[in-house]
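[1] Based on what follows, work out the 3D shape:
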Amino acid sequence: MMTVNQVIPCPVCKGDIPFDARQLILGVKFSCPTCGAGIGLAVDSRSHVDQAKQKFQMVKDFNKK
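    Take a look at the predicted model:
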């Protein structure tokens, strides 16, 4: 998985919150540089993300054959 810095609109002030997708998936929270509001992956969502990563890896492995 490539690490790419991205931005997501702040839910409070609509400014840009820079984040790293890999770190977000790992549970790191990110703050808006303008207003301080934070974003993070909900604990309830982590199992869904893990399942999606496993399925993606299966597809990648299958395509290598």
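[2] use CA for all of it now, contacts and neighbours both
    Fine.
[3] Could you pull out the strands in the protein for me?
    5-9, 16-20, 30-31, 38-39 (DSSP state E).
[4] Please name whichever of these is nearest to S45.
    S45 lies closest to strand 38-39 among the strands of the chain, at 13.2 Å (Cα to Cα).
[5] how about this one, so we can line them up?
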Amino acid sequence: MVNEQYIRCPDCGSQIPFDPYALARGERFACPQCPALSIGIDPSSQEIVNNTLNELENLKKSIGKRMPDSPSS
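    Alright, predicted model coming up:
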């Protein structure tokens, strides 16, 4: 996963890897130790999450444009 993040499983404490963009699209992610448990976003919240992720990406781009280029090696 390109944008892999982790959330702790509430049952066993294992790390559940997930991609926030895939999560926002409605995908669910299972705990590697407790396969019956999966995380997801309620469909009614998907638009809010998508808007927030878009704002985050725009902020990252804006900051990147203001940062000086790193010196060449």
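[6] sorry, back to before: format the strands of structure 1 as a markdown table; extra columns: mean neighbour count and distance to M58 of structure 1.
    Listed next are these as a markdown table, based on neighbours: other Cα atoms under 10 Å; distance: least, Cα to Cα, whole Å:
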| stretch | mean neighbour count | distance to M58 of structure 1 |
| --- | --- | --- |
| strand 5-9 | 12 | 25 |
| strand 16-20 | 18 | 24 |
| strand 30-31 | 17 | 30 |
| strand 38-39 | 16 | 29 |
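[7] Out of the ones you listed, which gets nearest to D50 of structure 1?
    Going by Cα to Cα, the one of these nearest D50 of structure 1 is strand 16-20, 17.0 Å.
[8] and the angle from the closest one to strand 5-9?
    On the basis of axes from the mean of the first three to the mean of the last three Cα atoms, to 10 degrees, strand 16-20 of structure 1 is oriented at 140 degrees to strand 5-9.
[9] To what extent does strand 16-20 of structure 1 diverge from structure 2 after superposition?
    Superposed on structure 2, strand 16-20 of structure 1 shows a mean distance to its aligned partners of 0.6 Å (mean Cα distance after the TM-score superposition for structure 1).
[10] Output the contacting helices and strands for that strand.
    Judged by 3 or more Cα pairs under 8 Å, 6 or more residues apart in numbering; DSSP states H and E, strand 16-20 of structure 1 is in contact with strand 5-9, strand 30-31.
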